[in-house]
Structures are given as C-alpha cells and as structure tokens.
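**Student:** sharing a model prediction with you, sequence too.
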Amino acid sequence: MPLVDNTLFVLAIVLFFGLVVPEFFKKFQLPFATSLVILGSILGKNGFNYIEINASIELFGFLGAAFLMLMAGLEAKTEHLTNLKEKIISMSVLNSVLPFITGFFIAYFFGYSFKSSLFIGIVFISSSAALVFSTLKTIKYDRTNIGKAIINIVVLEDIVSLLMLSVLIQGVTSTRFHLLIYFGLLVSSVIILRMFLPEITTYFFRKHRKKDEYETHLRIVIALLLFVLILYSALGINPIVASFLVGFILAKVPNFHIIKEKLHVIGYGIFVPIFFFIVGTQTDFRILTKFDIKNFLMISIILGLFLSKFISGFISAKVQGFKLYDSLIFGTISTSKLTTTLSVSFAAFSLNIIDNALLSSIVMLTVISTIAGPGLTTLIAKKAKGEKHV
C-alpha cells in the first residue's frame, strides 16, 4: 500500500523534492528532468511504492507535458526554417532516415506491432532542441556554421517527427476524418494560424498597453492557447502535439520573450516537475536487475539510437564538406533526447501504443543521452579548440 495518496500531500512532496533533489544530482551533471524521473522511479509503484498517482495528479502531469511541448514549439522560431538550404535538408534527411529504420526494425525484431515499431522509429528521429541549443551555447558553437546548421536540423527533425506522431496517433484513435483529410487539415491549419494568429495576438497586445500589460498579455496568450487547443481537439489532434504546434505558431509574435519567460515560470514552477515525476513512476528500472529479453531490448534501443544518430550525423556532415571535428560534434549532439521524447513517449504509453518495457527503455535512453550527448560534444569541442592553438 502506498504511504501517500492524498493529492495535496503528493503535490507538496513532488514540488519540495523538485527543488531539493535536482540540486543534489547537479553534482553528477544530471539535468533537472532526469533527476525527477529517477526520483519518481524510486518513490513510485515500481520502487518503494511510497506515492500513488491519482487522477488529479495525472491532470497536473498532463498540463506539464503540454507546457513542455508549448515551450519546445516556442523554441522553433521561423528564422530556423527560413534558410533551409539544400545541404541542411540533405543532412536532416540522412540523420532521420537511418535512425528511423534502425528504431523500427529493433522494435519489430523484438516482436512489437507495426504501430509500436513505427513509434520507436519516430522517437529515433526526434531530438531535444532546448538541450542542443544550451550545449551549443556552452561550447560557443551557436554562431558557427555547423552550429547554425545543427539548430536548423534539430528544429526541422522535431517538427517532422511530431507530424508523423500525430498521424500515427490518428491511426490508433477514432476520429471523424480520413487519414489524408486529417493530414491536410493539420498542415493547412498550421499554415493559416501561423499567418494570422500572431497578427491577432499583436493586435490585442497593442490594445492593452498599461501598467500591468504583461499580466494582461499572459492572460491573452493563455486564452488563445486554450482556443487553439480546443480547435485541434475538434480535429482529433493529440493535445501534446497540439501544444507544440501552438508554441510554433506563437513563436512569430514580436517581443514575445517576456511572455515566454512567464510561461516558463508557471510551467516549470508547478506542472513540469510533476510530469517528470509521473514518467518516473511509470518507469520500471527493476529490469536492470534481471537478465531477460527486456534487458536486450533496452540495450538494443540505446545502442541503436547512439550508433544510428552518430554515424548518420557524422557522415552527413562530412558529405556536405564540414571538417572532422564539426562532423563529430553533429554526430554526438544529435543523440541528445529529453523533453520531446519523454512527452511523446508518455502520450504513446497512455494510448497503449507502447508497453512498460518500451517506455522504460526510452526513459533509460533519455537519462543516458542527457549525459553522454552534451558530455561527448563538450569534449570534442575542447579537443578541436586545443588543436587550433597548437
């Protein structure tokens, strides 16, 4: 029996540990999200079973996933897609196709359904824009040619993977539209809203210029967010995908950075920690202590992702004329997975597209990639700069 199942107590415990535990794990270079996932796995039903997740907590977790994808969409600014030259598209295709095929066949080899295998392939395509951006800034590569190319590629890959995910989810849920009609409505709605919603938002911002303008602007944005989410719900689009699309649409609004900061505070202050904790409670790390097929599945997914992403990233960069270390940096940094991967995996798990073994494998993959991806990238960047000074 769980020791704690009261909603307020669970929220208090999660938010308290959400402040304390990440500070401890920083010593081990573990990101905020990863530390909360580990905490959830320890305290949840697959660990000591101290905490039970009820419907109210799940609602907070759902809002956390929605906020995560909203923020991911806001990172995907228009300028990242306006200069998609042939070499960027070529690198993105190779860095997506090989990992997709690898992920698909790994899952299919272990006896999973076609849809589950498709999902793993899609997960192999996606990246973590926020983690990649911060890593590039840390190593001071964000303004280099390879850095700019990586940013464009990561944004493009995330958008493509989420569009593929929305089509996959439509295939496993009952909707009123045929698949082709659904996809057409999805793409056209994004284009139309991308054209007009920023103008509407800017108009309302201008109408409310006063002392507490940013609070008013925040309310306007949340109201528009709910409106678009309702619209996408009517189309049968999963809320997680819809949240990303809303962020992508609103990213075009001028001077949006202050509102973005306030949204970040609300999301990461309350909802996002609970989401990461819930993901941890659904993750069964006990499979690491057993020697069976699940271990081979986890190892295959982790190795498959790292090898396919690194090899495809390195080769695609070399083919396009980038230097050795630049190509190595693209290969290593493209292995990074975090927020997008966890959000879509939790959505897939709730829709029974994947089972607990696959979810646990993906979470373990995320934990390792948040350390290995940025860590190896930083080492390569230091090596490259060291040789320049020789």
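**Tutor:** Sure, I can see it. For clarity, every value in this text was computed on a predicted model and none was experimentally measured.
**Student:** from now on I want contacts and neighbour counts done on CA atoms only, so please keep to that.
**Tutor:** Fine.
**Student:** show me what counts as buried in the helix or strand harbouring Arg206.
**Tutor:** When elements are assigned from DSSP states H and E, Arg206 belongs to helix 179-207. For helix 179-207, burial by neighbour count (16 or more other C-alpha atoms under 10 Å) applies to 182-183, 186, 189-190, 193-194, 197-199, 201-202, 205.
**Student:** now do that helix: which elements does it pack against?
**Tutor:** helix 145-172, helix 213-235, helix 239-250 (3 or more C-alpha pairs under 8 Å, 6 or more residues apart in numbering; DSSP states H and E).
**Student:** winner for burial among those helices?
**Tutor:** The highest average neighbour count among the helices and strands packed on helix 179-207, using mean count of other C-alpha atoms under 10 Å, belongs to helix 239-250 at a mean of 25.
**Student:** check which element follows it along the chain.
**Tutor:** Following helix 239-250 in sequence, per DSSP H and E, is helix 257-266.
**Student:** list the buried residues for the longest helix along the chain?
**Tutor:** Counting by DSSP state H, the longest helix found in the chain is helix 356-388. Judged by neighbour count (16+ other C-alpha under 10 Å), helix 356-388 contains these buried residues: 357-374, 376-378, 380-381.
**Student:** and for stretch 248-265?
**Tutor:** Buried, per 16+ other C-alpha under 10 Å, within stretch 248-265: Phe248, Ile249, Leu250, Ala251, Lys252, Val253, Ile259, Lys260, Leu263, His264.
**Student:** can you tell me the helix or strand for the residue nearest the centre of the chain?
**Tutor:** Compute the mean C-alpha point of the chain, and by C-alpha atoms, centre = their mean the closest residue is Thr340, 1.1 Å away. Using DSSP H and E, Thr340 maps to helix 339-350.
**Student:** that helix: how far from the chain's middle?
**Tutor:** Here helix 339-350 is found 8 Å from its chain centre; the criterion is C-alpha atoms, centre = their mean, to the nearest Å.
**Student:** quick one: that helix to helix 239-250, angle?
**Tutor:** 150 degrees (axes from the mean of the first three to the mean of the last three C-alpha atoms, to 10 degrees).
**Student:** here comes the other one, which I'd like you to weigh against the first:
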Amino acid sequence: MEFEVSAILLYLAVFLIAARVGGALSLKLGQPEVFGELIAGILIGPSVAGAISQSILGFSLCVVPGTPAGQFMSLLGEIGIIMLMFIAGLSIEVEEFRRAGRPSTVVAASGVVVAFLLGFGAASFFGWTTLEAGFAGGVLVATSVGITVRTLMELHVLHTKVGLTILAAAVIDDVLGIIILSVLSGMAFGGISFMGMAEVIALMVVFFLAVILLGFRIVPRVLSYASRFAADEIVLSVALAIVFVISAMAEKVRIAAITGAFLVGLITSRSQFADSIRGKVATVGYGLLIPLFFVNMGVETDLQALGAVSVLAVVFLAIAMFSKIAGCGLGALLSGFGVKDSLRVGVGMMPRAEVALIMASIGVKAGVVGQSLLSMTVMVVLLTSLVTPVLVKIAFKGAEREK
C-alpha cells in the first residue's frame, strides 16, 4: 500500500488541531480532555463532516479512515495508546500495584461473571440460541482501559487505591476476556479442545512469568549499560525498543499490546532512569501520539450504526453499562471498599473496545450471529467510550487525590 506523504501530513495537522481544540473546549465545560478529543474525531469524520459536506457540496470533505492516510493515522494512534500505558506503568510504585492484586482479581472476576450472565440472559430472553447468547455475553466481558487510564491521570487519581485497583483489574480482565474469546471461537468453528485451551492459558502464563521475573532483573541493567554510550537519547530509544518488543510478544500470545507496554513501564519504574524516561515519553506522547488515538476513535465511529436501534439494542447497552458498575462494584465491596469507592471502581471498568469488536466479528464471520450483534457492539463501544470520562469525573468528585 502506497502512502501519499502530503495526505499524511495534512491528516496529522487536522488530527492535532482537532485534538487540541476539542480538549480545550472540553476542559472549559468542566470535562476531561479525552471526551473532547473523542467528540472532535466524530465531528471531522464521515459521520458528521462527511455527511454535511456531501449534502451541501455534493462530495464528502472529511477525514476518511479507510484511506492509506487514515490507516496510517490509526497505526500512529495504536502506538500512542501503547505509550500511554507505558507512562502509566512508569508512574506506579511496584509495591502499591502488588497490594492491589488481590482485590483487583475479585473485581475483575466478579465483573466478568455478571457481565457475561446478564448479556447471555438478555439474548436468550429475546430468543437467541445458546451459542448466539454466548457471544452476546462474551462481547460484554472485557474492559478497555485506555480511556479510563487517561481520565484517571487527568484527575490525578490513578495512583490512589481505587485507581490502582481499576488498572490491575483491567489487566486481569483482559486475560479472562481472551480466554472466553478462545472458548467461543472454538465453539463457533467446531474446533474447541482441552489441549487448545491449555495451550492458550499456558502461553499467557509463560508470558507473564517471563516478563515479570526476567524483566525486573534484566531491563534496569540493559538501560544502565546503554547509558554508557554517547549516542543522543540512547536510554530512551532502548527503553522504547523494549516496550515495542514486549508489546509485540503480548499480541502474539493473544494478550493486548497495551498490557505488555504497561508491564514494561512497571518494570522500568525500578530503574534509575525512570523519571527521565517518563518525562520524555510524556512529551512526545501527549504532544503528538496519544491524542491521535482518541481522535481516531471518534473518526472511526459510525453514527449510522445507531440508526436501527432495536429494543434488544437498548437493553444490551443498558446491560453493558450496568453489568460492570454492578459486577465490579460488588467485587470491590467484597474486597473491603466502601460504597462510594466501589461505585468508582465499577464506573472505571465500564468502557469496551477491541476485544468486544473482535468477538462480535468472529461470531459474524463464523455465521453464528447476524450483523445485529456487531451493530450493537459498535453502539456499546461508542457510547461507553463517550460517557465514561464524564461519569468517572462525577464519580471521583470528592475522592482521595494523589499525594
């Protein structure tokens, strides 16, 4: 695929201007920047700018995600969200994160169970088959942590007990979602087996053990060794190279790349170069790459998918929002959190994205479910992404802030 440099540069300019204008207006309205970036993306994309220009001018004048330049922007956005999670890991004390492990496990498991059962039950009630209902429930299980992490950082609550619990629970949630995805995929294509499932789980376990056990020993030493050379910013380059390698490995074992990036950040936080690396990555990330991800999410949003909203779609959306708030909130209550903090945990675990869309598309491709599930999933991803920053800000009003 050939990329036209002038088109890419123009898209970069439009994306950055949209991100900054949208973020600034959002802050003026008392909302997190990420909310304004998502809305700005929708406005400059086919759903708004494209539709308006087509009706007035007779041709579409907007950012088009399917073009080579649009695909390139999507790639830059993916790198941006990887850098965001790397920064999140760099910003966290390992001991604090470890203490959040037990309650996070309960929160993640409770949220997955409640979301799956409610989605399965609703689809069954509307006459879907057992396998169709299984995909409907599966779509709702996995949290997308990128939007929540960005919002928690803006509100200065990521490093609190609640913020760390949300982050750790989202990592566990991702693993549980992939296991459920593997089971449903096997059932859809008739190839599920005990050995196949054991292989998926074993690869995940090996990945986490290798990265955590070897990473804490090797990565700080590698960065220290690299610092001996006189090349400009060599420590930063080596650190980013490690991030991208581990993120790629995570994708290979079906774990989200952002989880790999977060783990590298957590490991690198033990290095003497952590503060320097974090500052430089934050400059590049927030100045260029991270806003591109959220604007691109808006650009790729298809508002027409909301045009044929059925009763089941409304129920499905309500369950998508309620199931995580109730399920993860219940897990937080069982782990000793108060009612307000439990609600905050539940709201923070609400957004869905990649895993949900992948699961719905697999069901459609296998002929197990119709396009209706994919349309409902797009609606859930869109609306949970838009409302989460607003609800998180409301939920965390009066909450403990970072010291």
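**Tutor:** That came in fine, so what should we check first? Note that the structure is predicted; figures quoted are calculated from it, not measured.
**Student:** and the TM-score between them?
**Tutor:** Here the superposed chains carry a TM-score of 0.74, computed using TM-score structural alignment, normalised by the length of the first structure; 358 aligned residues with a C-alpha RMSD of 3.9 Å.
**Student:** out of the buried residues of stretch 248-265 of the first structure, who's nearest Thr216 of the first structure?
**Tutor:** Ile259 (10.0 Å; C-alpha to C-alpha).
**Student:** what about the aligned residue in the second structure for that closest one, distance to Leu236 of the second structure?
**Tutor:** Correspondence of Ile259 of the first structure to the second structure, assessed by TM-score structural alignment: Ile277. Ile277 of the second structure is 6 Å from Leu236 of the second structure, where distance means C-alpha to C-alpha, to the nearest Å.
**Student:** what do the two both touch?
**Tutor:** Counting by C-alpha atoms under 8 Å, 6 or more residues apart in numbering, no residue touches both Ile277 of the second structure and Leu236.
**Student:** wait, isn't Ala188 of the second structure in contact with Gly363?
**Tutor:** Yes - in this structure, Ala188 of the second structure is within contact of Gly363 by C-alpha atoms under 8 Å, at 6.9 Å.
**Student:** identify the residue nearest the aligned residue in the second structure for Val272 of the first structure in space, chain neighbours excluded?
**Tutor:** With TM-score structural alignment as the criterion, the equivalent of Val272 of the first structure in the second structure is Ile290. Leaving out its chain neighbours, the residue that sits closest to Ile290 of the second structure by C-alpha to C-alpha, 6 or more residues apart in numbering is Gly80, at 4.1 Å.
**Student:** what sits against the counterpart of that neighbour in the first structure?
**Tutor:** Residue pairing (TM-score structural alignment): Gly80 of the second structure is matched to Phe67 of the first structure. Residues in contact with Phe67 of the first structure (C-alpha under 8 Å, 6+ apart) are Ser243, Gly267, Phe271, Val272.
**Student:** return the distance of the closest residue to the second one other than its chain neighbours relative to Val319 of the first structure.
**Tutor:** In other words, Gly267 of the first structure. Leaving aside its chain neighbours, Gly267 of the first structure sits nearest to Phe67 (5.6 Å; criterion: C-alpha to C-alpha, 6+ apart). Distance of Phe67 of the first structure to Val319 of the first structure, computed by C-alpha to C-alpha: 38 Å.
**Student:** repeat for Thr202 of the first structure
**Tutor:** Between Thr202 of the first structure and Val319 of the first structure the distance, using C-alpha to C-alpha, works out to 43 Å.
**Student:** likewise Ala149 of the first structure?
**Tutor:** 14 Å.
**Student:** and what of Val132 of the first structure?
**Tutor:** 22 Å.
**Student:** which one's more surrounded, these two?
**Tutor:** Val132 (26 against 13; other C-alpha atoms under 10 Å).
**Student:** is the more buried one in a helix, a strand, or coil?
**Tutor:** Look at Val132 of the first structure: counting by DSSP: H, G, I helix; E, B strand; the rest coil, its state is helix.
**Student:** measure it to Ser336 of the first structure for me?
**Tutor:** In terms of C-alpha to C-alpha, Val132 of the first structure sits 7 Å off from Ser336 of the first structure.
**Student:** need the overlap of contacts for these two.
**Tutor:** Pro374.
**Student:** name the nearest residue to the equivalent of Ser369 of the first structure over in the second structure, sequence neighbours excluded.
**Tutor:** Matched to the second structure by TM-score structural alignment, Ser369 of the first structure sits across from Thr388. With C-alpha to C-alpha, 6+ apart as the criterion, Thr388 of the second structure has its nearest non-adjacent residue at 6.4 Å, and that residue is Pro351.
**Student:** circling back: tilt between whichever strand or helix holds the residue nearest to Ile290 of the second structure and helix 274-284?
**Tutor:** Using DSSP H and E, Gly80 of the second structure maps to helix 68-90. Here the directions of helix 68-90 of the second structure and helix 274-284 differ by 150 degrees (the same axes, to 10 degrees).
**Student:** so for helix 68-90 of the second structure, what gets flagged as buried?
**Tutor:** 68-74, 76-90.
**Student:** picking up where we left off before, and which of the buried residues of stretch 248-265 of the first structure is nearest Gly44 of the first structure?
**Tutor:** His264 (26.4 Å).
**Student:** quick one: the closest one from Asn352 of the first structure, how far?
**Tutor:** Taken as C-alpha to C-alpha, the span from His264 of the first structure to Asn352 of the first structure is 30 Å.
**Student:** and for Leu288 of the first structure?
**Tutor:** Leu288 of the first structure is 23 Å from Asn352 of the first structure, by C-alpha to C-alpha.
**Student:** could you do Leu84 of the first structure as well?
**Tutor:** Where Asn352 of the first structure is concerned, Leu84 of the first structure sits at a distance of 36 Å (C-alpha to C-alpha).
**Student:** go ahead and confirm Ala100 of the second structure touches Ala168.
**Tutor:** Yes - between Ala100 of the second structure and Ala168 there is a contact under C-alpha under 8 Å: 6.9 Å.
**Student:** that older thread, Ala188 and Gly363 of the second structure - which one has more neighbours?
**Tutor:** Neighbours per residue, other C-alpha under 10 Å: of Ala188 of the second structure and Gly363, the larger number sits with Gly363, 27 against 21.
**Student:** contacting residues for the residue nearest to Thr388 of the second structure?
**Tutor:** Thr143, Ser144, Val145, Ile147, Thr148, Met321, Val381, Thr384, Ser385, Thr388.
**Student:** ok, for the third one, nearest residue in space, not its chain neighbours?
**Tutor:** Once its chain neighbours are removed from consideration, Val145 of the second structure has its nearest residue in Ala170; the separation is 6.1 Å (C-alpha to C-alpha, 6+ apart).
**Student:** alignment lookup: that neighbour to the first structure.
**Tutor:** Counting by TM-score structural alignment, Ala170 of the second structure corresponds to Asp158 in the first structure.
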